[in-house]
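Novice: Okay, sequence plus prediction incoming.
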Amino acid sequence: MRVASFNVNSVKARLTNLTDWLREAQPDVVCLQELKTIDVDLPEIGDAGYNIVAVGQKTYNGVAILAKESIEVEERRLPGDEADEQARYVQALIGGRLRVASIYLPNGNPIDTDKFSYKLGWMARLRDHAAGLLALEEPTVLAGDYNVCPTDGDVYDPFAFRDDALCQPQSRAALRRIVNLGYTDALMAIDPGPRRYTYWDYQGGALQRNNGLRIDHLLLSPQAADRLLDAGVDKAPRERERPSDHTPVWCKLDI
């Protein structure tokens, strides 16, 4: 089973690019982020051969899971704060045998505002929920745009990003607390080489210069990590016309 995560940066604006990629790459499961729409009834996704479950929000956020097999929805928001209405989490059982969550973690900038404290609080809630999922002892993939560069090796210019929420010590520590529960970073397990980015800004020729960030991650439970066959970054969608500023990260599991 091939599982991918893709921040599309507005699903309607990138719909042609998305469906072209789906038909070419043929992933079995795709977690989308930044849908930026409430209307998630997208027949084009079905025409490409996918079932879809989505949690939308007007203008901002929004997450979805696409799958060729059945989708059994388990969560439509991250547990722990019923007052949080931002569309950042959806979780489902795919084909009755793989649990997948699509995650759009808060950006957190500027760091001297409530946005950063919201980010850290959201990550603490995610850690608590991720611990509960591990207790199920089932194959699980926590996929998405985490808006965290885990190390200086995951950002093209650490000095330039020293005041950015994506690279703050608190953000990195919060991500480590999740991983250290027992999750495996799929891409780093297969290809830990440098400059393996998943995001490039639209400005300044960032893509051509490979001035990027690795902020999209696939975290695998031990039961999924034991079945990991391959992982990588598919740069092709970022090179299309009118692309998202992200590109898919994927893994292949023997499930």
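Specialist: On my side now, so go ahead. In this text, all values refer to a predicted model and were calculated from it rather than measured experimentally.

Novice: okay, CA-based contacts and neighbour counts for the rest of this
Specialist: Will do.

Novice: what helix or strand does the residue nearest the centre of the chain sit in?
Specialist: Centroid-nearest residue in the chain, with CA atoms, centre = their mean: Gly144, separated by 1.0 Å. Under the criterion of DSSP states H and E, Gly144 resides in strand 140-145.

Novice: helices or strands up against that strand?
Specialist: Strand 140-145 is packed against strand 2-7, strand 29-33, strand 98-104, strand 216-220, helix 222-225, with contacts defined by 3 or more CA pairs under 8 Å, 6 or more residues apart in numbering; DSSP states H and E.

Novice: Tell me which residues are up against that strand.
Specialist: Strand 140-145 has contacts (CA atoms under 8 Å, 6 or more residues apart in numbering) with 4-7, 31-33, 98-105, 133, 215-221, 223-224.

Novice: got the angle for the following helix or strand past it vs strand 216-220?
Specialist: Going down the chain from strand 140-145, the next helix or strand is helix 169-179, by DSSP H and E. In terms of direction (axes from the mean of the first three to the mean of the last three CA atoms, to 10 degrees), helix 169-179 departs from strand 216-220 by 30 degrees.

Novice: ok, Tyr199 touching Val249?
Specialist: No. In this structure Tyr199 lies outside contact range of Val249 using CA atoms under 8 Å: 10.2 Å.

Novice: overlap in contacts of those two?
Specialist: When contacts are counted by CA under 8 Å, 6+ apart, Tyr199 and Val249 are jointly contacted by Asp216.

Novice: Just want to know which of the two has more residues nearby.
Specialist: Val249 (28 against 25; other CA atoms under 10 Å).

Novice: Just give the closest residue to the more buried one, not the sequence neighbours.
Specialist: In this structure, Val249 finds its nearest non-sequential neighbour in Val233, 4.4 Å apart by CA to CA, 6 or more residues apart in numbering.

Novice: surely that neighbour meets Thr198?
Specialist: Yes. Taking CA under 8 Å as the definition, Val233 is a contact partner of Thr198 at 6.8 Å.

Novice: got any residues that touch both of those two?
Specialist: Common neighbours of Val233 and Thr198 (CA under 8 Å, 6+ apart) are Thr247, Pro248, Val249.

Novice: for the first one, what are its contacts?
Specialist: Contacts for Thr247 were tallied using CA under 8 Å, 6+ apart; they are Phe6, Asn7, Val8, Thr198, Tyr199, Val233, Asp234, Lys235, Ala236, Pro237, Arg238.

Novice: could you redo those residues as a markdown table and give each row distance to Cys167 and secondary structure?
Specialist: Output for these, formatted as a markdown table (distance: CA to CA, whole Å; DSSP: H, G, I helix; E, B strand; the rest coil):
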| residue | distance to Cys167 | secondary structure |
| --- | --- | --- |
| Phe6 | 21 | strand |
| Asn7 | 19 | strand |
| Val8 | 22 | coil |
| Thr198 | 15 | coil |
| Tyr199 | 14 | strand |
| Val233 | 21 | strand |
| Asp234 | 23 | coil |
| Lys235 | 23 | coil |
| Ala236 | 26 | helix |
| Pro237 | 25 | helix |
| Arg238 | 23 | helix |
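
Novice: Next one for the comparison:
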Amino acid sequence: MNIVTWNVNSLKVRQPQVLDWLAEQPATLLGLQELKQTDEAVDRAALDAAGYRILSNGQKTYNGVAWVYPAHWPEPTDVVTDIPEFEDPQRRVIAATFGDLRVINLYVVNGEAVGSEKYRYKLEWLEALARWLAAEAGRYRHRVVVGDFNIAPTDADVHDPEAWHERILCSTPERDALDRILETGLIDAFRLFDQPENAFSWWDYRAANFRRNRGLRIDLILVSDELRDRARACHIDVEPRRWERPSDHAPVVLELDYGAPGS
């Protein structure tokens, strides 16, 4: 099984790219962020024609998350579209269970700037997320959490650590919040394997940042301790970032030794 996370920065614009990518990749379960569409606006017919279904939690213009999964799979269960006991009108969460695999897809708050009101809200959101993920650990042994975390875990995930020092996406409180999430029994799958230096998943559109590889690794796949030994590889597929009108993010792919539900 392959599990993928990809912030597409508008599914309406990039659904053809998603379908092209799925046609060439053995992606099994694809988590999308920043749909920027309501559920009703998603072109489900095109996905159906390609052999996939979509479970979405959409929002007009902003945010929105979804799971794309093979049409022959059983319907997912235990679907959650909000962090429990945390009021947030923004569509940033979709969790579901496929067989005995619990998968959670997140579009974490950006935070705008350190010290801003949006930054404080980001830290509150992450605190609520950690509480929920701790509860999830008590219910599900096999867990995968994916998404655009809007946090670069360490300086190794930043093209210029000095320039980004204590800035948004790289501040100590944000990284501490991510550490608390990992303490719920999760592991950064990308770091289970040897990786090239300067491996990033997001590059600002401005200043030729992609061509210069001035990016950050903020798109993560976290696996529960019980799945650690089943992880076979994890990589960032930069090719879609080279396409015409690309998202500013690239897909991250985890190869997991795990059977499809119902098989």
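Specialist: Right, received. Where do you want to start? Owing to the predicted nature of the structure, the values given are computational and were not obtained by experimental measurement.

Novice: about what we covered before: Throw the shared contacts of Val233 and Thr198 of the first structure into JSON lines and include secondary structure and distance to Asn210 of the first structure, thanks.
Specialist: Output for those, formatted as JSON lines (DSSP: H, G, I helix; E, B strand; the rest coil; distance: CA to CA, whole Å):
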{"residue": "Thr247", "secondary structure": "coil", "distance to Asn210 of the first structure": "13"}
{"residue": "Pro248", "secondary structure": "coil", "distance to Asn210 of the first structure": "16"}
{"residue": "Val249", "secondary structure": "strand", "distance to Asn210 of the first structure": "16"}
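
Novice: Touching, Val65 of the second structure and Gln90? I think so.
Specialist: No. The pair Val65 of the second structure and Gln90 fails to qualify as a contact (CA under 8 Å) at a distance of 10.4 Å.

Novice: out of these two, which sits in the busier spot?
Specialist: Taking neighbours as other CA under 10 Å, Val65 of the second structure and Gln90 compare with Val65 leading, 31 against 15.

Novice: quick one on the thing from earlier: the residue nearest to Val249 of the first structure -> the second structure?
Specialist: Alignment note (TM-score structural alignment): Val233 of the first structure maps to Ile236 of the second structure.

Novice: ok, its match to Trp202 of the second structure distance?
Specialist: 10 Å (CA to CA, to the nearest Å).

Novice: Which stretch of the second structure lines up against the longest helix along the first structure?
Specialist: Looking across the first structure with DSSP state H, the single longest helix is helix 114-134. Here helix 114-134 of the first structure aligns to the second structure at residues 117-137, judged by TM-score structural alignment.

Novice: in that stretch, what's buried?
Specialist: Buried residues in stretch 117-137 of the second structure, counted by 16 or more other CA atoms under 10 Å: 119, 122-123, 125-130, 132-134, 137.

Novice: and Ala135 of the second structure, what is it in contact with?
Specialist: No contacts exist for Ala135 of the second structure under CA under 8 Å, 6+ apart.

Novice: Swap in 10 Å and give it another go.
Specialist: For Ala135 of the second structure, the contact set (CA atoms under 10 Å, 6 or more residues apart in numbering) comprises Leu129, Thr184.

Novice: repeat for Arg211 of the second structure
Specialist: Residues near Arg211 of the second structure by CA under 10 Å, 6+ apart: Trp203, Tyr205, Arg241, Arg242.

Novice: For the residue nearest to Val249 of the first structure, give its distance to Gly96 of the first structure.
Specialist: Applying CA to CA, the value for Val233 of the first structure to Gly96 of the first structure is 27 Å.

Novice: same check, this time on Tyr146 of the first structure
Specialist: Counting by CA to CA, the gap from Tyr146 of the first structure to Gly96 of the first structure is 26 Å.

Novice: Comparing these two, which shows the higher neighbour count?
Specialist: More crowded of Tyr146 of the first structure and Gly96, by other CA under 10 Å: Tyr146, with 22 against 11.

Novice: Alignment lookup: the more buried one to the second structure.
Specialist: Using TM-score structural alignment, Tyr146 of the first structure pairs with Phe149 in the second structure.

Novice: Leu29 of the second structure versus its match, what's the distance?
Specialist: Relative to Leu29 of the second structure, Phe149 of the second structure is positioned 18 Å away (CA to CA).

Novice: Then Trp125 of the second structure?
Specialist: Going from Trp125 of the second structure to Leu29 of the second structure by CA to CA gives 25 Å.

Novice: which one in the first structure is aligned with Leu192 of the second structure?
Specialist: In the first structure, the residue paired with Leu192 of the second structure is Ala189, using TM-score structural alignment.

Novice: OK, contacts around that match?
Specialist: Ala225, Leu228, Asp230, Ala231.

Novice: Thr77 of the second structure -> the first structure?
Specialist: So, by TM-score structural alignment, Thr77 of the second structure is matched to Glu72.

Novice: Can you classify that match as helix, strand or coil?
Specialist: strand (DSSP: H, G, I helix; E, B strand; the rest coil).

Novice: Tally up the residues packed near Arg245 of the second structure, please.
Specialist: The criterion is other CA under 10 Å. On that basis, Arg245 of the second structure has 11 neighbouring residues.

Novice: Could you find the counterpart of it in the first structure?
Specialist: For Arg245 of the second structure, the residue aligned by TM-score structural alignment is Arg242.

Novice: What is the burial count for the spatially closest residue to that match that is not a sequence neighbour?
Specialist: Closest residue to Arg242 of the first structure apart from its sequence neighbours, by CA to CA, 6+ apart: Arg14 at 7.4 Å. Neighbourhood size, Arg14 of the first structure [other CA under 10 Å]: 18.
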